[in-house]
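Asker: Next comes the sequence, and after it the predicted model I'd like to discuss.
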Amino acid sequence: MAQAITLAADAPTLSAANTGFMLICSALVMLMTPGLAFFYGGMVRVKSTLNMLMMSFISLGIVTILWVLYGFSVAFGDDKGSLVGWNSDWVGLSNIGLTELWGGTTIPLFVFAAFQLMFAILTPALISGALADRVKFSAWALFITLWVSVVYFPVAHWVWGEGGWAFDLGVIDFAGGTAVHINAGAAALGVILVIGKRIGFKKDPMRPHSLPLVMLGAGLLWFGWFGFNAGSWLGNDDGVGALMFVNTQVATGAAVVGWLAYEKIRHGAFTTLGAASGAVSGLVAITPAGGAVSPLGAIAIGVIAGVLCAMAVGLKYKFGYDDSLDVVGVHLVGGIIGSLLIGFFATGKGQSDVEGLFYGGGLDQFWKQCAGVFGVLAYSLIASAVLALLIHKTIGMRVSEDEEVAGIDQAEHAETAYDFSGAGGGAARTPASSPVAPAESKKVDA
């Protein structure tokens, strides 16, 4: 009886502070998807701006519905063979009590489901940057539906679900280096190998049409990433979330410096696009590692990621794959860097007592990280390529050549990002007393 009383006293109870904190973090992660839309939207040519925005925004709709119906259950339900989860009570998020807690935490299960939903939304949106200018919107919507069901939900269970093979192996992934960034980057590579290059790749100029929009998107991503990373500890009673918050800022700043230094040496200039891309590479690399390393380790990870990702974005020209907005070079490579460097920089004083090579722990954790990295990479690459091929051979994945050349915004959305028809005065702004004939006025307004 005394033991039962002790256990009851030790049982976690709902914390209003942690619940509020996690709701704020969930909102921050949600903001990352519109931020990504602006980041990608500024990087493409004018004729593809709206399509890029829409490819992110549609994920907010589709993945939300699927997550409620079965995604949360597959990702975090009771383990089935170390590959998927399932809990029939969570189908439709039904049979969940309002104050029912998630696992051994002090937050409601509903809050955890909402937080993880935002990760599920962002991950397929990341893939879209590799496919800019050339994918049918309907095909993209179908791809998202299939991809999160076949790839993201199971991989999330592998990495974060109790009983998942990577979880049981001891792979460290604080907030998504494998489940989000390597997963999305490998998927992007698989799809672009199926659908091929843009018309004019390596021939026509394909410069960003709005660097201010890119910087706005990068800023929103950086801001939202604090919720993405610090929130993944599901509270901050022991300071690990605070460590992750600090390391997120430190690694990102270091990556900006690393990328720009490489650019200056290699190309002779510090570019705005380089600063934005460097920030994202640092955010990606610290995502799996930030709870396990010190701020000095975060500086090292950030600089290494900034330099290596800057080098990696040029590989598409060498090997001939058209990764439009460098999803492979930043997210796949950055995710690999951050995940593997845990095996060297883990201090044993953060989220766990695991120590990396530089802190006396040998290479044991490094090999575990390798298993997680390359297991997720191989599965996502192959499964994503197969899904893209099925869609490509059935309803068709790409718009026609004429539509791609003319502009995918007009072809797929019947809109353009910028309307200059009324700029600078002219007949469209002529007052009623103008001598312009009514018929002529109507023609101008149309």
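Answerer: That came in fine, so what should we check first? Not measured: the values here are computed from a predicted model.
Asker: C-alpha from now on. contacts and neighbour counts both.
Answerer: Fine.
Asker: how about the strands of this structure, start to end?
Answerer: Under the criterion DSSP state E, the chain contains strands at 78-80, 84-86.
Asker: how about CSV for those strands, with mean neighbour count added?
Answerer: Formatted as CSV, the strands of the chain follow (neighbours: other Cα atoms under 10 Å):
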stretch, mean neighbour count
strand 78-80, 18
strand 84-86, 22
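Asker: Looking at the ones you listed, spot the one closest to Ala218.
Answerer: With respect to Ala218, and counting by Cα to Cα, the nearest of the strands of the chain is strand 84-86 at 33.6 Å.
Asker: from the middle of its chain, how far away would that closest one be?
Answerer: Chain-centre distance of strand 84-86: 23 Å, with Cα atoms, centre = their mean, to the nearest Å.
Asker: ok, and what's touching that strand?
Answerer: The contact list for strand 84-86, computed with Cα atoms under 8 Å, 6 or more residues apart in numbering, reads 73-80, 153-154, 157-158, 161, 164.
Asker: what about versus this one:
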Amino acid sequence: MATFDTGTTAFMILSTSLVMLMTPGLAFFYGGLAGKRNILGIMMQTFVSLGITTIMWISVGYSLCFSGGEGGIIGDLSHAFLKGIPFTESFGGAGEQYPVYIFIAYQMMFAIITPALITGAFVNRVTFKAYLVFLVLWQLFVYYPFVHMIWGGGILAQWGVLDFAGGVVVHATAGFAALASVFYVGKRRDKASKPNSIPLVAIGTGLLWFGWYGFNAGSELKVNAVTTLAFLNTDVAASFATITWLIIEWVREGKPKFVGLLTGAVAGMATITPAAGFVPLWAAIVIGIAAGSLCYVAVQLKNKWGWDDALDVWGVHGMGGVIGTISLGIFASAAVNGQSGLIEGNGGFFMKEVVAVLIGAVYAFVFTYLMLAVINLFTKVKVSEEMEDLGLDESLHGERAYDEGAL
């Protein structure tokens, strides 16, 4: 049996656990923002990914993402059900310091939360059965290919595209898939639905912020100076985005809004994600300010154009992923992690990042829209008007988040 470094192994176990915690955090974040009759429906869509995605990941997901198909679009099934991978095997060969199983688990947590991000866009409009089909197909045809192409040695990786922790792979694909979902299912009947519990949104944001340290710092996949930089960059970008959003909204609306502050924090974390381990600390400040201002503008434009992205998945995650990936192309520094960006004269790398994030956004949008149309041929995607009026908690799940007296 190989000898593993206990510190590095413990760090990766901790990072994996932190990323897992982000999924319940997302459920609380979305659950608090949802209307009072749709709390459980949106939370269940998030939590169910913990089960469905784990089954998929162990059976075919890991193999399709991280085996075979070098330079291609998708891997193969040579490691289906983790066949041929003993639990004693080292990650990356003898030069690494922890078992490959913890890498498998770490990447699985990313797979779990990515499709769950999309759910906030179509809150109280989609049937649970259709969502389960969506959850499976979206991973097979959107998430797995982009993981393989960028993180699994596929065609984009060989082209030189970098994505530290998921600007393209996670946020851009999920955000633009969310926008496609909004266009397909249409607007809510009650667009004036207010958040049922802002304190629940705050709890969710806190869990997401805490978990994001594992999401970004853990993506170095080892413990070194870049790990600590990615950790600090994450917090700095989130903090600057939080205060930027707060100030803009305060000036525009005359009052400092708590939901705006919390939304700004998530925007900052989503935006720094692709760049966290490639840019210096000062760039994280710039990226945080850009996230807080540009994601705010995106949400305002969404409202102006009448897109009913209920919980701002496109404006925060989709545009955050795009802005962050472009920022990586601009601010990457060879002194940080060996990759120079536009400000160091590497315009070629900048263009690769721009093209990659555009490919991810466009493909995810088009495929998601078409996939929902196909799913609708077999099982109805959108709930009936009666079910929507009653609320999905009661009509689909036969449960209520609170006693009637609390409503």
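Answerer: All right, it came through fine. Model, not experiment: these values are computed from the prediction.
Asker: Superposed, what's their TM-score?
Answerer: The TM-score (TM-score structural alignment, normalised by the length of structure 2) is 0.96; 403 aligned residues with a Cα RMSD of 1.4 Å.
Asker: circling back to that earlier point, among the contacts of strand 84-86 of structure 1, which ones are buried?
Answerer: Neighbour-count burial (16 or more other Cα atoms under 10 Å) is assigned, among the contacts of strand 84-86 of structure 1, to 73-79, 153-154, 157-158, 161, 164.
Asker: start to end distance for stretch 295-314 of structure 2?
Answerer: 9 Å (Cα to Cα, to the nearest Å).
Asker: Does anything pack onto the longest helix seen in structure 1? Which helices or strands?
Answerer: When structure 1 is parsed with DSSP state H, its longest helix is helix 364-394. If you count contacts as 3 or more Cα pairs under 8 Å, 6 or more residues apart in numbering; DSSP states H and E, helix 364-394 of structure 1 packs onto helix 137-147, helix 165-169, helix 183-195, helix 333-345.
Asker: To what extent is the aligned partner of Tyr184 of structure 2 in structure 1 buried, counted in neighbours?
Answerer: Under the alignment (TM-score structural alignment), Tyr184 of structure 2 pairs with Val194 of structure 1. Look at Val194 of structure 1: counted by other Cα atoms under 10 Å, it has 17 neighbours.
Asker: surely Val194 of structure 1 meets Ser384?
Answerer: No - using Cα atoms under 8 Å, Val194 of structure 1 makes no contact with Ser384, being 9.5 Å away.
Asker: just checking, what residue in structure 1 corresponds to Ala335 of structure 2?
Answerer: Matched by TM-score structural alignment, Ala335 of structure 2 corresponds to Lys349 in structure 1.
Asker: correction: Ala230 of structure 2
Answerer: Under the alignment (TM-score structural alignment), Ala230 of structure 2 pairs with Met244 of structure 1.
Asker: Now do that match against Leu213 of structure 1, distance only.
Answerer: 28 Å.
Asker: More neighbours: which of those two?
Answerer: Taking neighbours as other Cα under 10 Å, Met244 of structure 1 and Leu213 compare with Met244 leading, 32 against 19.
Asker: Please look at the more buried one and Phe228 and confirm they touch.
Answerer: No - counting by Cα under 8 Å, Met244 of structure 1 does not reach Phe228; the two are 10.1 Å apart.
Asker: what's Leu98 of structure 1 in contact with, if anything?
Answerer: 108-110.
Asker: do the same with Leu341 of structure 1
Answerer: 289, 301, 366.
Asker: Could you give the residue range in structure 1 aligned to stretch 8-20 of structure 2?
Answerer: If you align by TM-score structural alignment, stretch 8-20 of structure 2 falls on residues 18-30 of structure 1.
Asker: That stretch vs structure 2, average offset?
Answerer: On superposition with structure 2, the mean distance recorded for stretch 18-30 of structure 1 (mean Cα distance after the TM-score superposition for structure 1) is 0.7 Å.
Asker: on that earlier part again, nearest to Val327 of structure 1, out of the strands of structure 1?
Answerer: Closest among those, using Cα to Cα: strand 84-86, at 26.6 Å.
Asker: What is the mean deviation of the closest one from its aligned residues in structure 2?
Answerer: After superposition onto structure 2, strand 84-86 of structure 1 sits on average 1.1 Å from its aligned residues (mean Cα distance after the TM-score superposition for structure 1).
Asker: ranges for the helices of the stretch 151-300 of structure 1?
Answerer: 153-160, 165-169, 183-195, 211-230, 240-267, 272-289, 295-312 (DSSP state H, counting those that start in this stretch).
Asker: any idea which of those helices is most buried?
Answerer: Highest mean neighbour count among the helices of the stretch 151-300 of structure 1 (mean count of other Cα atoms under 10 Å): helix 272-289, with a mean of 29.
Asker: Please work out which residues of structure 2 line up with it.
Answerer: Aligned using TM-score structural alignment, helix 272-289 of structure 1 spans residues 258-275 in structure 2.
Asker: Now do the contacts for the closest residue to Met43 of structure 1 other than its chain neighbours.
Answerer: Distances taken as Cα to Cα, 6 or more residues apart in numbering put Pro208 closest to Met43 of structure 1, at 4.0 Å, once the chain neighbours are dropped. Going by Cα under 8 Å, 6+ apart, Pro208 of structure 1 touches 42-45.
Asker: of these, closest to Gly338 of structure 1?
Answerer: Met43 (24.8 Å).
Asker: Can you find the partner of that closest one in structure 2?
Answerer: Per TM-score structural alignment, Met43 of structure 1 is aligned with Leu33.
Asker: neighbours of that match, just the number please.
Answerer: Using other Cα under 10 Å, the number of residues around Leu33 of structure 2 comes to 26.
Asker: Would you agree it is in contact with Ile198?
Answerer: Yes - checked against Cα under 8 Å, the pair Leu33 of structure 2 and Ile198 is within contact range at 6.9 Å.
Asker: Number of residues surrounding Gly362 of structure 1?
Answerer: 13.
Asker: So it versus Ala276 of structure 1, what's the distance?
Answerer: Taken as Cα to Cα, the span from Gly362 of structure 1 to Ala276 of structure 1 is 35 Å.
Asker: Ok, His413 of structure 1 next?
Answerer: 28 Å.
Asker: For the match of Ala230 of structure 2, give me its contacts.
Answerer: Contacts of Met244 of structure 1 by Cα under 8 Å, 6+ apart are 229-230, 290-291.
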